[in-house]
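Using only what follows, build the 3D model:
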Amino acid sequence: MSNSAIISALVSAIVTLLIFLLKAIISYFRERSFHEYKIRIENEYEQRKKIKEAISKYKTPLLDSAESLNHRLWNFSKNCNEAWHIPHGDNNINNMYYLQSFCFRLLSFLAWCKIFERELIYLDSTLSVKDDLDFVKYIRTMQNIFSDASIFNGLDYDPTYAVDHFFKDHLSSMVDFMINDKSVISFSEFMKCDTEKYIAISNYISSITKERHCNKWYLLNNFHFVLMAFLSRYGYDFQITDRAKLIKFKMSQPENILSGNLNEIIIRGKLHKCKKMKEAIEVLLSD
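So this is what the prediction gives:
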């Protein structure tokens, strides 16, 4: 056999071997890439599934407690001037149903929010479908409103002192006594609790002036509009507050000087594109 034939045979063998190796390498990385892609897709699916299950599990108690609080905030907005929330003389909170039940409804809602968030602690909510992700954003935003001192931007307010807002960890720990094994205590159980456990909430509500011209009122009123947007977005038809009713409600209240700051909080919370939230903010900011 001539040298050229030998060389040709060697080249052919080498090329065949290289093609075989190249196919093996390509096949390995293709299978590895597909396997990684499959794991990622399955993980994202499981995450979305668990988040949806958590929402399904806690949506009803969240909506029920939100509705109860909404009713009280409507009533309070209309009757604040009656001063039912303000102790007189030696009145003990245990003898003041209005104030005590107000504390319960607010703490109950915040407790359900905390229980729900605990369910998501190891889940990546950013993988949720938009409807579920907005639900999570509402829950987080409604809790943060009470502890985000930026709501008072532009005012002579020192955020290092929890005067008209709450420090986040303090508020979170205050809610803990309301939680009993992934549920919230009843009002009858709440009435038996030491009032010192919620004295900060009681003092906060009872110090709102009956004229409704104070920071605490402005903050609570802003929270109420977010709560109504949440109920309108995820609640039953009888829990919806339409635009006309929002406008009528806003017109019956003193001007809220903090609404512009609330809008900034909503934008940071990525809720500004939600139709019901956008509607509520538009009404709040309207003349």
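
C-alpha from now on. contacts and neighbour counts both.
Noted.

and residue 283, how far is that from residue 141?
For residue 283, the distance to residue 141 (CA to CA, to the nearest Å) stands at 19 Å.

Tell me which other helices or strands the strand or helix carrying residue 17 touches.
Assigned by DSSP states H and E, residue 17 falls within helix 3-79. Applying 3 or more CA pairs under 8 Å, 6 or more residues apart in numbering; DSSP states H and E, one finds that helix 3-79 contacts helix 97-119, helix 130-144, helix 215-234.

ok, now with 7 Å
In terms of contacts (3 or more CA pairs under 7 Å, 6 or more residues apart in numbering; DSSP states H and E), helix 3-79 is packed against helix 97-119.

Go through the helix it packs on and flag the buried ones.
Residues 98-117, 119 are the ones in helix 97-119 that count as buried (16 or more other CA atoms under 10 Å).

thinking again about what came up before, now the helix holding residue 17 and helix 215-234, what's the angle there?
120 degrees (axes from the mean of the first three to the mean of the last three CA atoms, to 10 degrees).

what is the orientation angle of helix 3-79 with helix 97-119?
Per the same axes, to 10 degrees, the angle that helix 3-79 makes with helix 97-119 is 180 degrees.

could you give the angle of helix 3-79 to helix 130-144?
Angle, helix 3-79 to helix 130-144, by the same axes, to 10 degrees: 50 degrees.

Would you map the helices across the stretch 151-287 of the chain?
With helices called from DSSP state H, counting those that start in this stretch, the stretch 151-287 of the chain shows them at 168-175, 187-191, 199-206, 215-234, 243-251, 259-268, 275-285.

deepest of those, which one?
Comparing the helices of the stretch 151-287 of the chain by mean neighbour count (mean count of other CA atoms under 10 Å), helix 215-234 ranks first with a mean of 22.

any idea of the angle that one forms with helix 243-251?
Going by the same axes, to 10 degrees, helix 215-234 makes 180 degrees with helix 243-251.

do you know how far the closest residue to residue 101 other than its chain neighbours is from residue 108?
Leaving aside its sequence neighbours, residue 101 sits nearest to residue 187 (CA to CA, 6 or more residues apart in numbering; 7.6 Å). To residue 108, residue 187 is 9 Å away according to CA to CA.

One more, so I can put them side by side:
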Amino acid sequence: MTIGFIGLGAMGRNMAANLLRAGEPLRVWNRSAEPVEALVAKGALRAEHPFEAGRVDVLFTMLADDAATRSVLIDGGVLDAMAPGSIHVNMATVSVGFARQMAQLHQQKEVGYVAAPVLGRFDVAAAGNLNILAAGPGHLIERVQRYFDLMGQKTWRFGDAPEQANAAKLAANLTLVCAIEAMGEAVALVRAYGIAPDGFLELLCQTFFAGSPVYKGYGAMIAQQRYSPAGFTLTLGLKDVNLMLEAGQAASVPLAFGNVLRQLLLDAVQSGEGELDLAALAKVAAGRAGQA
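Alright, predicted model coming up:
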């Protein structure tokens, strides 16, 4: 089969690089040229326009948000260029409502649609160890499973409706942001009593949360106050929390922590810290506590 990839940011370029291991033609497109050049040097085919990347059997996209996906897929003519019977796998974190719209549009075009957002930062993507949250018709997922196996360590299936994968991803991100905020506030508390953050965070990682990559990885960043370069920014975190709240409202599910997190992230972004890593929620907590 021929495959394509659109959206070669920090995550997408690594995912596409792993797809090259399939040994099948991979056509790539991105707004900026640098990641395209890097993949072409590894054997990928260049698409001069986004719709050219859609002329494949299976198209993967990893774009920033609903608006970027709509701009490229719909306004850019990609969906129109896809042949009936082909498959589009959207691996971005998008809203539940947008996922439903996309599924309907693809059905009208007789193009298969699978939602497959991922868990993992860019280094995990580079290693091919992502966790892939997939939803959509089972026979379509079966057709693309071998590509998932190149990009991830495990595929988790969450139903036949694509939006179910997006709901699962947003719910997972809610727990992630809550965990980081909890660590940030806890560190501010112990620091106020003269306790070193690194020793306290080591305690958490070896007791309550032993074996947790979230507490281990983000805990180390918080202890070292290492907030840049960002693997996942506060701005993107705010985007995801807004999507969580939107999904909760649509299903009449109140998300009390989500509302608090939205305000904290909004304050951080408005103060000019939006491009810091999500771990910088700890910096925000320290600032509220009057700690430099």
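
Drop the TM-score for these two in here.
TM-score of the superposed chains, computed with TM-score structural alignment, normalised by the length of structure 1, equals 0.30; 125 aligned residues with a CA RMSD of 5.0 Å.

In JSON lines, list the helices of the stretch 151-287 of structure 1 along with distance to residue 25 of structure 1.
Formatted as JSON lines, the entries for the helices of the stretch 151-287 of structure 1 read as follows, by distance: least, CA to CA, whole Å:
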{"stretch": "helix 168-175", "distance to residue 25 of structure 1": "54"}
{"stretch": "helix 187-191", "distance to residue 25 of structure 1": "67"}
{"stretch": "helix 199-206", "distance to residue 25 of structure 1": "65"}
{"stretch": "helix 215-234", "distance to residue 25 of structure 1": "51"}
{"stretch": "helix 243-251", "distance to residue 25 of structure 1": "62"}
{"stretch": "helix 259-268", "distance to residue 25 of structure 1": "47"}
{"stretch": "helix 275-285", "distance to residue 25 of structure 1": "51"}
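
closest one to residue 71 of structure 1 among those helices?
With CA to CA, the closest approach to residue 71 of structure 1 among those belongs to helix 215-234: 10.1 Å.

so that closest one versus helix 259-268, what angle?
Put simply, helix 215-234 of structure 1 runs at 40 degrees to helix 259-268, going by the same axes, to 10 degrees.

Count the residues that sit near residue 59 of structure 2.
Neighbours of residue 59 of structure 2 under the rule other CA atoms under 10 Å: 26.

That one is in contact with residue 89, isn't it?
Yes - counting by CA atoms under 7 Å, residue 59 of structure 2 does reach residue 89; the two are 6.1 Å apart.

Check the gap between residue 148 of structure 2 and residue 133 of structure 2 for me.
Counting by CA to CA - residue 148 of structure 2 and residue 133 of structure 2 are separated by 10 Å.

next one: residue 266 of structure 2
Separation of residue 266 of structure 2 from residue 133 of structure 2 (CA to CA): 27 Å.

Neighbour count: these two, which is higher?
Higher neighbour count among residue 266 of structure 2 and residue 133: residue 133, with 23 against 18, using other CA under 10 Å.

re earlier: who wins for proximity to residue 65 of structure 1 among the helices of the stretch 151-287 of structure 1?
Set against residue 65 of structure 1 and scored by CA to CA, these come closest in helix 215-234, at 10.5 Å.

and the angle for the closest one with helix 275-285?
150 degrees.

quick check: angle from helix 215-234 of structure 1 to helix 199-206?
Orientation of helix 215-234 of structure 1 against helix 199-206 (the same axes, to 10 degrees) gives an angle of 100 degrees.

who does helix 215-234 of structure 1 touch, helix- and strand-wise?
Looks like helix 215-234 of structure 1 contacts helix 130-144, helix 275-285 (3+ CA pairs under 7 Å, 6+ apart).

Does anything pack onto the last one? Which helices or strands?
This points to helix 275-285 of structure 1. So helix 275-285 of structure 1, by 3+ CA pairs under 7 Å, 6+ apart, packs with helix 215-234, helix 243-251, helix 259-268.

Reformat these as a markdown table; add distance to residue 51 of structure 1.
Formatted as a markdown table, these follow (distance: least, CA to CA, whole Å):
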| stretch | distance to residue 51 of structure 1 |
| --- | --- |
| helix 215-234 | 16 |
| helix 243-251 | 30 |
| helix 259-268 | 22 |
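
Of all the ones you listed, which one comes closest to residue 27 of structure 1?
Comparing those by CA to CA, helix 259-268 comes nearest, at 45.7 Å.

now the helices and strands packed on helix 215-234 of structure 1 as a markdown table including distance to residue 39 of structure 1?
Shown next, in a markdown table, are those (distance: least, CA to CA, whole Å):
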| stretch | distance to residue 39 of structure 1 |
| --- | --- |
| helix 130-144 | 22 |
| helix 275-285 | 35 |
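
nearest to residue 223 of structure 1, of those?
helix 130-144 (6.7 Å).

tell me the angle of the closest one relative to helix 168-175?
Using the same axes, to 10 degrees: helix 130-144 of structure 1 against helix 168-175 is 90 degrees.

what are the ranges of the helices in the stretch 101-250 of structure 2?
Using DSSP H, counting those that start in this stretch, helices in the stretch 101-250 of structure 2 cover 122-126, 138-151, 163-191, 197-206, 213-224, 234-250.

got CSV for those helices, with distance to residue 285 of structure 2 and mean neighbour count too?
Formatted as CSV, the helices of the stretch 101-250 of structure 2 follow (distance: least, CA to CA, whole Å; neighbours: other CA atoms under 10 Å):
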stretch, distance to residue 285 of structure 2, mean neighbour count
helix 122-126, 26, 19
helix 138-151, 35, 17
helix 163-191, 6, 20
helix 197-206, 13, 17
helix 213-224, 11, 18
helix 234-250, 13, 20
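
Would you tell me which of those gets closest to residue 66 of structure 2?
Here helix 234-250 is closest among these (CA to CA), at 10.1 Å.

and the closest one, what does it pack onto?
With contacts taken as 3+ CA pairs under 7 Å, 6+ apart, helix 234-250 of structure 2 sits against helix 163-191, helix 256-268.
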